[in-house]
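Undergrad: this is a predicted model, with the sequence first.
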Amino acid sequence: MRIGDLAEMTGVSTQTIRFYEREGLLPAPTREGNGYRAYEDRAVARVGFIRAAKAAGLKLTDIAGVLELREAGRAPCSHVNSLLAGKLAEVRARQEELARLEAELVGMIATSRTLDPATCSERSICNIIPQ
């Protein structure tokens, strides 16, 4: 299949497919006599995997490592599990950080409702945000 067909089947742009090729995530296709790229059917599954792995938060370098393991004939399951566990830890840490920020913002908004702008001193920029 040609690059446009692969793009349509996978929901990515032709530029993305070319990028995946340059980055080594997608093997270089064979070329037809007219120079057009000719992809094998398995390219659809590979691009689908790349998209799903990106959606799970994996970086392209992580995805490349998974693909390398598979190409070497090794099942990448334990490696993927480790990557996903690391990503989950990052998400949980970010959630905690966002919860702290949320509490701080709620407090500032509550404070802002009790302040009279006429009482702001020239020494402080804004009494709502503590310095």
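TA: In hand now; what should we look at?
Undergrad: CA atoms for contacts and neighbours, from now on please.
TA: Fine.
Undergrad: against residue 104, how distant is the residue most central in space within the chain?
TA: Centroid-nearest residue in the chain: residue 57, 4.5 Å away (criterion: C-alpha atoms, centre = their mean). Residue 57 is 27 Å from residue 104, where distance means C-alpha to C-alpha, to the nearest Å.
Undergrad: do the same with residue 56
TA: Taken as C-alpha to C-alpha, the span from residue 56 to residue 104 is 29 Å.
Undergrad: can you pull the buried residues of stretch 10-17?
TA: 10, 14, 17 (16 or more other C-alpha atoms under 10 Å).
Undergrad: and here's the other structure:
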Amino acid sequence: MRGLTIGKLADAAGVHLETVRYYERIGLMAEPGRTAGGYRIYGAEHARRLSFIRRGRELGFGIEDIRALLALAEPGHRSCADVKALTMTHLDDVRTKISDLRRLEVILTKTVDQCSGGETPTCPVLDMLSDG
């Protein structure tokens, strides 16, 4: 995987081209070398790092958590205990969101069940939103 253009790198990692540029701007991805014509040229290490970031984002990790995970993945910095702690915090957040979504589902289901769906001037969904 030598000499990838930004488009090929993005395709290989399954992200948009602008995502690669964004990760470079915020320092998540190292600046690549450039061709004589000024085009970015990426290596295999960029592809591995970008795939790592994409997988982390798919799992819902925030940018700063991914930055921390990348640092912990560096040789000499590996600490399974630190990775576990960070991941457990994220898992707690995911579980809280799931719980919140379940409560929301119950509220919306009850409200929708009260709605006739007809042309009446009253609507339980709108009433619920107005009562907020």
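TA: Yes, it's here. Bear in mind that the values here come from a model prediction, so they are computed numbers and not experimental data.
Undergrad: if we can go back for a sec, got the contact list for the residue nearest to the centre of structure 1?
TA: By C-alpha atoms under 8 Å, 6 or more residues apart in numbering, the residues touching residue 57 of structure 1 are residue 87.
Undergrad: apart from its chain neighbours, what residue comes closest to the residue opposite residue 48 of structure 1 in structure 2 once aligned?
TA: By TM-score structural alignment, residue 48 of structure 1 lines up with residue 51 in structure 2. With C-alpha to C-alpha, 6 or more residues apart in numbering as the measure, residue 13 is the residue that lies nearest to residue 51 of structure 2, at 5.2 Å, once sequence neighbours are left out.
Undergrad: with residue 78 of structure 2 instead?
TA: Excluding the flanking residues, the one nearest residue 78 of structure 2 by C-alpha to C-alpha, 6+ apart is residue 72, at 4.9 Å.
Undergrad: tell me how many other residues surround the aligned partner of that neighbour in structure 1.
TA: Counting by TM-score structural alignment, residue 72 of structure 2 lines up with residue 69 in structure 1. Residue 69 of structure 1 has 15 neighbouring residues, counting by other C-alpha atoms under 10 Å.
Undergrad: residue 69 of structure 1 and residue 75 touch, don't they?
TA: Yes. Residue 69 of structure 1 lies in contact with residue 75 (C-alpha atoms under 8 Å); the separation is 6.8 Å.
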